[in-house]
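> No letters, just coordinates:
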């Protein structure tokens, strides 16, 4: 499997201007403040109408815990056109793996038995790290209707979105969803670990 969706014509997103969202004001409901069962943590003690600790502007990267670095790299590069990057960890100089696309990055962490135990080379990390627990949406400039055919040509099952059982040649493949900036047309596949991967176009 050597061909890639990246071989199809695609527009660059380098020229897109992302508008910074307005500051968000967190408000603590008054009935929560009065409830005896409400948490007494520092977050709960923030008075109403306090400004946030900071206002986030964008997502830089996510970390995927995978069973096999090789299988994941093959899928995301050969099927979804991402670039594979290796780099030394600043803490111990061990080789780390990442996937690059657009202006974002996915760091790959290979799952090992006992990984939830303290490990100075991978701290801090999520409380529970397991392969197959992610649900991610990616944007493409290629029409998702064409993407369905390209995926199937490469032996990738495109999931039905209307309840039909898989493998019967039936079922709707393209769904309407709501994304961060508006409505989407989306198709779904699974990566080698079973993570749900949504591939989308903006629509009206």
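Sure thing, it's come through. This structure is a prediction, so every number in the text was calculated from the model and none was measured.
> contacts, neighbours, all on C-alpha from now
Noted.
> remind me, longest helix of the protein?
Longest helix in the chain by number of residues (criterion: DSSP state H): helix 144-153.
> Enumerate the positions of the helix or strand following it that are buried.
Using DSSP states H and E, the helix or strand that follows helix 144-153 towards the C-terminus is strand 175-178. Neighbour-count burial for strand 175-178 flags residue 176 (criterion: 16 or more other CA atoms under 10 Å).
> Next one for the comparison:
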């Protein structure tokens, strides 16, 4: 019944720092839509941004910054990701470690965004 994820919503109380992280560190594209709403586009997906206290209706029951745990598949080798994180002073909390993704084994690092959401960045270990 479900084919893929189109977008998800990230709630932030630190819009500028969050935008910097997703655009300048992770390389997503900032998009403005609707009545000045913002989103971070990557591949065929996007992350819509809600500002804490000014969320768009309808919204999650308890939208709070720092409650997400996301895994992204990198478009470049994980070693390049690690270098980019280091050059932006982003601390790796764990990794690289081996995990299991939706399509098989992945190699991952874990970092925190400015709202302390857990961000896993991965590469598949074999062609899938």
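Looks like it arrived, so ask away. None of the values given here were measured: they were computed from a predicted structure.
> Could you tell me where the longest helix of structure 1 falls in structure 2?
The aligned range for helix 144-153 of structure 1 in structure 2 is 78-87, by TM-score structural alignment.
> That stretch vs structure 1, average distance?
Mean deviation of stretch 78-87 of structure 2 relative to structure 1 after superposition (mean CA distance after the TM-score superposition for structure 1): 1.9 Å.
> Name the surrounding residues that touch that stretch.
Residues outside stretch 78-87 of structure 2 that contact it (CA atoms under 8 Å, 6 or more residues apart in numbering): 25, 74, 91-92, 107-109, 121-123.
> buried stuff in it?
78, 81-82, 84-85.
> Same list (the residues you listed) but as CSV, adding distance to residue 36 of structure 2.
Output for these, formatted as CSV (distance: CA to CA, whole Å):
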residue, distance to residue 36 of structure 2
78, 34
81, 31
82, 33
84, 30
85, 29
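> Sort out which one of those lies nearest residue 98 of structure 2 for me.
The closest of the buried residues of stretch 78-87 of structure 2 to residue 98 of structure 2 turns out to be residue 78 (CA to CA; 11.9 Å).
> Okay, strands next: where are they in structure 1?
61-66, 83-88, 95-101, 104-110, 135-139, 175-178, 183-190, 196-202 (DSSP state E).
> how about the nearest residue to the counterpart of residue 115 of structure 2 in structure 1, chain neighbours excluded?
By TM-score structural alignment, residue 115 of structure 2 lines up with residue 193 in structure 1. Leaving out its chain neighbours, the residue that sits closest to residue 193 of structure 1 by CA to CA, 6 or more residues apart in numbering is residue 132, at 4.8 Å.
> What lines up with that neighbour in structure 2?
For residue 132 of structure 1, the residue aligned by TM-score structural alignment is residue 66.
> got the contact list for that match?
11-12, 115-118.
> repeat for residue 113 of structure 2
Residue 113 of structure 2 sits in contact with 18, 21, 119, where contact means CA under 8 Å, 6+ apart.
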